[in-house]
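**Student:** got a structure for you, letters missing:
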């Protein structure tokens, strides 16, 4: 089997019930291994890097990849066999496809393109006629044909999976650079990568990228990133999450000048489950929304959110289009209005419900604020803490289990792959995305919203499309099934020599593609 290498020191010998027999490759999210199932079937196992186990955004992207792959017809990508977690590290198991194929790869194009029946990808269907989906009328034009209209498909074709690869070459063992930089070296422990200028790249054929630095030196798994940023020996690093470290940065005038607290495209939300009474009544759900103290929730989440703007809508302002400002969202809550909603839903004395969350400090702190706010209006919230693995397996994406267990409140988070309302709302608000296995949507089942989203996706006029998405947001606010708790706003510290600084709203940090140095 081509591309299979021996296991490295530190690689697992098993993942769940699967025996690991070889190493297939590694990406930004995780490592991919060759394995054997209990029945003897060869499988590909993608294991999220341990350093991302507590990173909500990384876990979300990883699980969304698995859910998208489940929805794709089996002839398009490797079939997903299991999604799980071991030691709180999520993993995806799929059938193994030998050769330069996409074992557990991204599925946007497979979901959207009008590929022919029986097509199994370029590795297993090399002679197939794919003109129904892709045409190349000349050397500079690619025409994509979709299963159904999608007005912002240009956002999709900007994703990494559209990077061209020469037909005669694979990328399993060789990295091909199409942009202004190429890999000069990778340390033996895979903790340092050096990028230098790509001598095969020309600005004349790539007007979209303006390379500034001559060289990137990127260190992974460092424990002193913040110290390096403070000292000026690094230009880019992770956000500051410790309240003590944040206070020290904001108290130092020189460091504060280099600090930023941008609103990103990521949101922490509370799903209110209409399958669990009395949340089957809209006014009971609105009582929760009206009672929440957004200031205290921001303080509970972390130092960045405490310094940033409070949410006024479900979709943050960094996403394209207009926003619907939810009148029920108040900085300090509105207990009186919340009690009026309780009376309107026939529960003037309140009621009891359950709230399940992961065993992470920020989620515990947010759960306690929600519990306190709702207690003030007579709603008793029973908190249930579970491990990250158990949350994702049994609660966070399992609507049937949530209904069975009577869990009314579920913390959720979301960030789109690109800053567009459809990328933000589809997976969390389209009822047709709900499955019996894992669903990001656990609380929205409104056909009128599904129909509106279909119209918005197909609308070519940008202004009309924005109006339709605003109407979707309004209906979601009226239903009170998804409540924004925090617009995620990381506290970032840029290096002393960094210039042309821009924050990527999707990746919640500075954009390395635009950053330069003095």
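**Tutor:** The structure has been received and is ready for your questions. Just so we're clear, the structure is a prediction, and the values are computed from it rather than from any experiment. Numbers count the residues shown, from 1 in each chain.

**Student:** CA atoms for contacts and neighbours, from now on please.
**Tutor:** Noted.

**Student:** quick one: which helix or strand includes residue 288?
**Tutor:** Secondary-structure assignment from DSSP states H and E places residue 288 in helix 282-291.

**Student:** where exactly do the helices run in the stretch 101-250 of the chain?
**Tutor:** Here the stretch 101-250 of the chain has its helices, by DSSP state H, counting those that start in this stretch, at 108-112, 153-156, 225-231, 243-251.

**Student:** Which of the helices or strands spans the residue nearest to residue 104 when sequence neighbours are not counted?
**Tutor:** Nearest residue to residue 104, sequence neighbours excluded (Cα to Cα, 6 or more residues apart in numbering): residue 78, at 6.0 Å. Remark: residue 78 resides in no helix or strand, with elements defined by DSSP H and E.

**Student:** contacting residues around residue 45?
**Tutor:** Counting by Cα atoms under 8 Å, 6 or more residues apart in numbering, residue 45 touches 15, 32-35, 91-94.

**Student:** Adding distance to residue 253 and secondary structure, write those out as JSON lines.
**Tutor:** Output for the contacts of residue 45, formatted as JSON lines (distance: Cα to Cα, whole Å; DSSP: H, G, I helix; E, B strand; the rest coil):
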{"residue": "15", "distance to residue 253": "49", "secondary structure": "strand"}
{"residue": "32", "distance to residue 253": "45", "secondary structure": "strand"}
{"residue": "33", "distance to residue 253": "48", "secondary structure": "strand"}
{"residue": "34", "distance to residue 253": "52", "secondary structure": "strand"}
{"residue": "35", "distance to residue 253": "54", "secondary structure": "strand"}
{"residue": "91", "distance to residue 253": "44", "secondary structure": "strand"}
{"residue": "92", "distance to residue 253": "46", "secondary structure": "strand"}
{"residue": "93", "distance to residue 253": "50", "secondary structure": "strand"}
{"residue": "94", "distance to residue 253": "52", "secondary structure": "strand"}
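
**Student:** Put this next to the previous one:
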């Protein structure tokens, strides 16, 4: 999100037109004839380096999909192009006991590293322990939340975690603080992949993860190029998910944005065997839609990150629920969608949770017209006892200016006078993330790490996350004891289906506070060359192409 679960928007959904996270929707794959075959070199165009490839630190959605499909395996994973959880390193989805507070996994036979040595349960334990290390920042924090840890600071201190047991090389047992009904989904995260203690390199492990997946690193020159070659010791007999079609995968970190897309549209020479790592640049998208051949070579999928407007409940006028609801009715979401690039880039929504967490259905909880209901907004402001014009502020970077101005115009119709402070991107986190500095509203958003409401609603609405120096994800600074209590109640459930229903009920409760205005779901559009096949978006990893099944039609054309 950088989807590292700080406010996603501050890196991605803040711009509403930038593609972001993981989630719902049906992917559209290539329709060109010919499927992928073994061999050749797949080129990946990107104009930036990976945030992290160390599995203990990898919490950026695109990078998680890349690492977990190509370099390392996890206890459980997702079917290609799907949110369905299936076994990966483990023989099954885990066996809960003691009311869901203890989970046991057994590793498959024949799973090995790039040097042919066996993957052991102790190696999975070691990487989970690494996620506690203050030196290894940026990774998923679910192990810290769920495991009994008592101030544990990671294995670099020479200590190990008692709440993870490995009675033998094939068995790993997790003892949790509380029941976690969806722990099988939690173990899809890179945190639950193996790292042998003998390969520990601290922060330098980012430069050369030791492979348990179908590829290993041949060369990694930061900000320039990553070259992957086959891990000859990877056994497809133990892996029903990854097809590993290309012989080599080369990530070129000097081609991105409009230049990348122009090359992929032209589809010449070796570029026919290339794919874009990130979504199509907005200025180029009209060229794709007017070129039938290029459009046929674009994977398009609604990602699972909901773009939100956070209303600061600690400041007037948004310390009043009806004033907050007035924003829901005053906002012109159609204009916001247009500012984000139009329907081909974003879908207007009327609920907080994305379809991936609601059984595929896009809910509309308030039934407000996309362009708003100005008279209703005015009436709510009057009922709130707020005098107009209502002066409010927001801070955004230059990249968010168009969306901010679209919001400004919509709110003005109802009597809001929104001042837009343009600030440098580097300063934005400090303003929008620090409670004492936060303006009346801000753009934001959230993405689930896996298909469970537990990875979404608690992150944005639990008041216990708020500290003096950081809102913890609750950027509305909402403090509602009833919501906090309900979160704890659902967390204690041992039935995943019952918990899923309860999260939907809680969504309605959270929406009723008015503190979060759902705006859009962003579409992820990725171009690829005519020699590339097997491209489908994955609903978990931002709707980005799933590298499990991508390959070339004719390996000879990649030379």
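**Tutor:** That came through fine. As the structure is a computational prediction, the values presented were derived from the model and not from experiment.

**Student:** Does anything pack onto the next helix or strand after the helix holding residue 288 of structure 1? Which helices or strands?
**Tutor:** Sequence order places helix 294-301 as the next helix or strand after helix 282-291 of structure 1, per DSSP H and E. Counting contacts by 3 or more Cα pairs under 8 Å, 6 or more residues apart in numbering; DSSP states H and E, helix 294-301 of structure 1 packs against helix 303-307, helix 361-375, strand 482-487.

**Student:** The ones you listed: which one's closest to residue 221 of structure 1?
**Tutor:** Of all these, it is helix 361-375 that lies closest to residue 221 of structure 1, at 21.3 Å by Cα to Cα.

**Student:** Just checking the distance from that closest one to the centre of its chain.
**Tutor:** 23 Å (Cα atoms, centre = their mean, to the nearest Å).

**Student:** how about whichever helix or strand comes after it, which residues of structure 2 does it hit?
**Tutor:** Of the helices and strands lying after helix 361-375 of structure 1 in sequence (DSSP H and E), the nearest is strand 379-386. Strand 379-386 of structure 1 corresponds to residues 416-423 of structure 2 when matched by TM-score structural alignment.

**Student:** Need the contact partners of the matching stretch.
**Tutor:** Contacts of stretch 416-423 of structure 2 (Cα under 8 Å, 6+ apart): 388-398, 401, 404-405, 408, 411-412.

**Student:** sorry, back to before: compare the contacts of residue 45 of structure 1 and tell me which is most surrounded.
**Tutor:** residue 33 (30 neighbours; other Cα atoms under 10 Å).

**Student:** residues near the nearest residue to that one once chain neighbours are set aside, how many?
**Tutor:** Closest residue to residue 33 of structure 1 apart from its sequence neighbours, by Cα to Cα, 6+ apart: residue 23 at 4.5 Å. Applying other Cα under 10 Å, we find 21 residues neighbouring residue 23 of structure 1.

**Student:** State the three-state secondary structure for residue 23 of structure 1.
**Tutor:** strand (DSSP: H, G, I helix; E, B strand; the rest coil).

**Student:** and residue 308 of structure 1, what is it in contact with?
**Tutor:** Per Cα under 8 Å, 6+ apart, neighbours of residue 308 of structure 1: 261-263, 489.

**Student:** just those residues now: which is nearest residue 455 of structure 1?
**Tutor:** residue 263 (28.4 Å).

**Student:** Return the distance of the equivalent of the closest one over in structure 2 relative to residue 199 of structure 2.
**Tutor:** Using TM-score structural alignment as the criterion, the counterpart of residue 263 of structure 1 in structure 2 is residue 302. Residue 302 of structure 2 is 38 Å from residue 199 of structure 2, where distance means Cα to Cα, to the nearest Å.

**Student:** Neighbour count for those two, which is higher?
**Tutor:** It is residue 302, of residue 302 of structure 2 and residue 199, that has more neighbours when counted by other Cα under 10 Å, with 32 against 11.

**Student:** Could you look up the SS state of the more buried one?
**Tutor:** strand.

**Student:** can you check residue 64 of structure 2 too?
**Tutor:** Quick answer, by three-state DSSP: residue 64 of structure 2 is helix.

**Student:** Quick check, it in contact with residue 190.
**Tutor:** Yes - in this structure, residue 64 of structure 2 is within contact of residue 190 by Cα atoms under 8 Å, at 6.9 Å.

**Student:** So which of those two has more stuff around it?
**Tutor:** residue 190 (30 against 25).

**Student:** can you tell me which residue in structure 2 aligns to residue 276 of structure 1?
**Tutor:** In structure 2, residue 276 of structure 1 lands on residue 315 (TM-score structural alignment).

**Student:** would you say that match is within a helix?
**Tutor:** No - read with three-state DSSP, residue 315 of structure 2 is coil and lies in no helix.

**Student:** so what's it closest to, chain neighbours aside?
**Tutor:** residue 440 (6.4 Å).

**Student:** What is the aligned counterpart of the one you found in structure 1?
**Tutor:** In structure 1, residue 440 of structure 2 lands on residue 408 (TM-score structural alignment).

**Student:** Just to be sure, its match is in a strand?
**Tutor:** Yes - under three-state DSSP, residue 408 of structure 1 sits within a strand.

**Student:** Please report the distance of the residue nearest to residue 104 of structure 1 from residue 363 of structure 1.
**Tutor:** Residue 78 of structure 1 is 34 Å from residue 363 of structure 1, by Cα to Cα.

**Student:** from the chain's centre, how far out does stretch 257-268 of structure 1 sit?
**Tutor:** Worked out by Cα atoms, centre = their mean, stretch 257-268 of structure 1 lies 16 Å from the chain centre.

**Student:** List the buried residues in that stretch.
**Tutor:** 258-268 (16 or more other Cα atoms under 10 Å).

**Student:** Report the two of those separated the most.
**Tutor:** Maximum distance among these (Cα to Cα): 26.0 Å, for 258 and 268.
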